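> Here's a sequence, model it:
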Amino acid sequence: MTDKELFYDELLEAMHENPLFEGASFVEREIPKNNGIWEGIEIHVPKCTVAPIISPDRMYDLRRPDESIRSLAERLADDIGKEIYRENEIVAKQFSSLMRQEKDFPLGAAVVSYEANKEWLKDLPYERIEDLAIYPKMYVAPDASIRITSSLLSEIHMTKEEVLKEAKKNTAKNMVFKNLEEILFSDVVERDGDPEITSALMPSSTESPMFVLTNKERHDGAAMIACPEVLQTVHELMGDDYYILPSSVHEVLIVPKHIPLLLEDMQKTVRQINEESVEPIDRLSDNVYEFDGRNLKIAGTITEEREKLPGISRESRHIR
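Sure thing, here's the model as predicted:
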């Protein structure tokens, strides 16, 4: 074990032992950077809205001459804890200032893998959808949002049920549903800037059996699958039951069931894309989902009749 590898373990242990991190959860992450992958630790301290990701590998360079690895770990653990509380206090003051403006800041929804994020989800109001979790966020600027934690619910005078309902309702209003080729064409035009040349090179949009479901910003757009009205609208537009392939937390692909594609091949494609093309922090799931006009479920599973999304089926009962 190298000194840096030893420091990683020692820092993690030092934070677990430090009173500043009482009740905290630590999620190990792979963070893609221009010069490779960083091994990071995402820190969630109870009642703190700030959840930084630190890189022990980079922090090792702060080691002083003749300082032991254990001493370095304990010193930095203390510094990290104090910085989290300092930043959280700043954010709390900024949030209170925003609330005093008596403006209505719009809510939105985001969806993530439950298993990969369950530690920090404990501090948020969230709802399970199969192996996923939907949670609310508040837009404090056109390009800036904060997660709504359980402790913030009293600040905005809403219950868990109310904030999730409002977040999903607002999310549905920003629905974007386009053919995959049309999305690809738009991306190429945006990159290259010449629509005439690009149009000549791109195939017709009618040639793709796949569609993209996202939002106008194409950020956290996969949350559309948590909105019953969106799933129903897509079902009506397709005129068929359909599969949902999770491209990332930002968008999903829709494939109508009349298209002759094997479920096994789609599952393999999703796993391959996740491994090769999607940054770990943006991965949603390795599963393929299906929607039959009433229920959303993991494709290929046999389940009893149930309501997977509130508002879709009155007869079925909800099972957690």
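
> drop to CA atoms for contacts and neighbour counts, all remaining ones
Fine.

> Go through the helix ranked longest in the chain and flag the buried ones.
When the chain is parsed with DSSP state H, its longest helix is helix 69-100. Within helix 69-100, the residues that count as buried by 16 or more other Cα atoms under 10 Å are 69-74, 76-78, 80-81, 84-85, 87-88, 91-92.

> So which residues of the protein form helices?
3-17, 56-59, 69-100, 114-121, 160-173, 180-192, 195-201, 228-238, 263-276.

> Now do the fourth one: distance to the chain's middle.
Which is helix 114-121. Chain-centre distance of helix 114-121: 10 Å, with Cα atoms, centre = their mean, to the nearest Å.

> Quick one: list the elements packing against that helix.
strand 25-33, strand 132-141 (3 or more Cα pairs under 8 Å, 6 or more residues apart in numbering; DSSP states H and E).

> Pick the most deeply packed of these.
Greatest average neighbour count among the helices and strands packed on helix 114-121 goes to strand 132-141 (a mean of 19), per mean count of other Cα atoms under 10 Å.

> from the middle of its chain, how far away would that strand be?
Using Cα atoms, centre = their mean, the offset of strand 132-141 from its chain centre is 9 Å.

> Same question for stretch 179-189.
A distance of 23 Å separates the centroid of the chain from that of stretch 179-189, by Cα atoms, centre = their mean.

> Does Asp282 touch Glu251 like I think?
No. Using Cα atoms under 8 Å, Asp282 makes no contact with Glu251, being 10.1 Å away.

> Any chance of CSV for the helices and strands packed on helix 114-121, columns distance to Glu196?
Converted to CSV, the helices and strands packed on helix 114-121 look like this (distance: least, Cα to Cα, whole Å):
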stretch, distance to Glu196
strand 25-33, 34
strand 132-141, 35
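
> Next, the structure of the following sequence, for comparison with the previous one:
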Amino acid sequence: MRKVNKTNREVDGLNMLDIPGLKNATPTLYVNDLYEKYEKTGDYEEVARMAAETMEYGIKSFNSQIKEECLDTSKLKDKVFFSLINAEQNRKLLNTVPHREFEDLAIVYRWNIGAGSDGGYTNLVDNDLAKKEGFTENDLYNAANKNTKELFPVLVKNMNEFISEIIFGDSELSGEMEEEFKEVMMETQDERSMYVITNESKLFGAASMLYEEPLHELAEKIGSDLYILPSSIHEVIAVSADFGSPDEWAEMVYEINMDQVDINDRLSNQVYCYDKDLRTLRLATDTINKSLDDVDRGAISTPEREGR
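The predicted structure is shown next:
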């Protein structure tokens, strides 16, 4: 058993050592998640079964999907990428990892180990790994600045188009019906539309807002500055700065964070402003609701996958 500093919270990790048939990994069960499941269901046997299935899947999938050469830390420079987390919420974690702060956020570095059948295997680069490979924080920043947009190309899409693709991704509806629905969805004028900013994998995509060029292109298209709403560590939402006030948007972000976003995925309760003329991104609010670990009301967990 060990304390583990995960994004936005400290949890109890149960490490499984010397698992027969498992090479190059140490599976971890997070006891907090199991207990929360038990609190909701009261079914101990089901929770134990869920833990066993998680372990079994982790062992089988890691061995089958991750090649040994992917775990070669000497290749870290080619595989490191950006992710964003909340700085104040993660002070303990930041003491253990190379990072740099950006407004109320922190840029941290992850190691892209490989892709699995239902997502990606990544590891947070800690001080020990950076020291082992001889990288300074600036080395990691420069490498990640190049790698992130190549490994995870930035994706900017109208929210309505984004929703339409989710609805019709595997749809068997007629082409005519689909086109009619899309026309209705896309009737909102650009200056009143919401835009999702993420990456093509939709994994740690909030870091895409660190790239200024896509923000500038969107601002030019809309014809105004942008407010950036941090919907999760995986994506942010952009709206015209002529549409609503930053404090009103921040109130909405806070409510959605507390009601709908799992604590592991929350990024910030603040709102940012992109100035298209100065080409800068800065905080637009200073809300008193800075803490991300308020009562978690009905959030749906989307656990992060990590290879160790």
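
> what about Asp282 and Glu251 of the first structure, which has more around it?
Neighbours were counted for Asp282 of the first structure and for Glu251 using other Cα atoms under 10 Å; Glu251 has more, 23 against 15.

> The second structure: which residue goes with the more buried one?
In the second structure, Glu251 of the first structure lines up with Glu235, judged by TM-score structural alignment.

> Can you give me every residue that contacts its match?
Counting by Cα atoms under 8 Å, 6 or more residues apart in numbering, Glu235 of the second structure touches 196-199, 202, 204-208.

> sorry, back to before: out of the helices and strands packed on helix 114-121 of the first structure, nearest to Arg271 of the first structure?
With Cα to Cα, the closest approach to Arg271 of the first structure among these belongs to strand 132-141: 16.0 Å.

> before we move on, back to that, closest to Phe185 of the first structure out of the helices and strands packed on helix 114-121 of the first structure?
Here strand 25-33 is closest among these (Cα to Cα), at 26.6 Å.

> That closest one vs helix 3-17, what angle?
Here strand 25-33 of the first structure runs at an angle of 150 degrees relative to helix 3-17 (axes from the mean of the first three to the mean of the last three Cα atoms, to 10 degrees).

> Ser164 of the second structure and Glu183 touch, don't they?
No. Counting by Cα under 8 Å, Ser164 of the second structure stays clear of Glu183, with 10.2 Å between them.

> Could you check which of those two is surrounded by more residues?
More crowded of Ser164 of the second structure and Glu183, by other Cα under 10 Å: Ser164, with 16 against 13.

> Which position in the first structure pairs with the more buried one?
Under TM-score structural alignment, Ser164 of the second structure pairs with Phe185 in the first structure.

> For that match, which residues are in contact?
By Cα under 8 Å, 6+ apart, the residues touching Phe185 of the first structure are 198-199, 202.

> Quick check: the counterpart of Glu248 of the second structure in the first structure vs Leu180 of the first structure, distance?
Residue correspondence to the first structure (TM-score structural alignment): Glu248 of the second structure is matched to Asp265. With distances taken as Cα to Cα, to the nearest Å, Asp265 of the first structure is found 18 Å from Leu180 of the first structure.

> Need the winner for burial among the helices of the first structure.
helix 160-173 (a mean of 19).

> how big is the angle separating it from helix 228-238?
Using the same axes, to 10 degrees: helix 160-173 of the first structure against helix 228-238 is 30 degrees.

> now what about helix 160-173 of the first structure, what contacts it?
So helix 160-173 of the first structure is contacted by 106-109, 125-127, 135-137, 150, 153, 215, 223-224, 226-227, 229-230 (Cα under 8 Å, 6+ apart).

> roughly how far out does it sit from the chain middle?
Centre-to-centre, helix 160-173 of the first structure and its host chain are 16 Å apart (Cα atoms, centre = their mean).

> so it versus strand 132-141, what angle?
Going by the same axes, to 10 degrees, helix 160-173 of the first structure makes 80 degrees with strand 132-141.

> Lys33 of the first structure matches what in the second structure?
Under the alignment (TM-score structural alignment), Lys33 of the first structure maps onto no residue.

> how near is Lys33 of the first structure to Gly221 of the first structure?
Counting by Cα to Cα, the gap from Lys33 of the first structure to Gly221 of the first structure is 23 Å.

> likewise Glu102 of the first structure?
Taken as Cα to Cα, the span from Glu102 of the first structure to Gly221 of the first structure is 28 Å.

> Tell me which of these two has more neighbours.
For Glu102 of the first structure versus Gly221, neighbours defined as other Cα under 10 Å are more numerous around Gly221 (26 against 8).

> got the contact list for the alignment partner in the second structure of Ile148 of the first structure?
Counting by TM-score structural alignment, Ile148 of the first structure corresponds to Val125 in the second structure. Taking Cα under 8 Å, 6+ apart, we find Val125 of the second structure in contact with 97-98, 108-111.

> What's the local residue count around the residue nearest to Asn179 of the first structure when sequence neighbours are not counted?
Spatial nearest neighbour of Asn179 of the first structure, chain neighbours left out: Phe211 (4.2 Å); criterion: Cα to Cα, 6 or more residues apart in numbering. If you count neighbours by other Cα under 10 Å, Phe211 of the first structure ends up with 21.

> Return the residues in contact with Phe211 of the first structure.
Applying Cα under 8 Å, 6+ apart, the residues near Phe211 of the first structure are 177-180, 253-255.

> follow-up on the earlier one: which of the contacts of Phe185 of the first structure are retained in the second structure?
For the contacts of Phe185 of the first structure, the contacts that are reproduced in the second structure, applying both residues aligned by TM-score structural alignment, their matches' Cα atoms under 8 Å, are Met202.

> Asp57 of the first structure reaches Glu39, doesn't it?
Yes. Asp57 of the first structure lies in contact with Glu39 (Cα under 8 Å); the separation is 7.3 Å.

> do you know how far the residue most central in space within the first structure is from Leu121 of the first structure?
Geometric centre of the first structure, nearest residue: Val112, 3.7 Å, by Cα atoms, centre = their mean. Separation of Val112 of the first structure from Leu121 of the first structure (Cα to Cα) stands at 10 Å.
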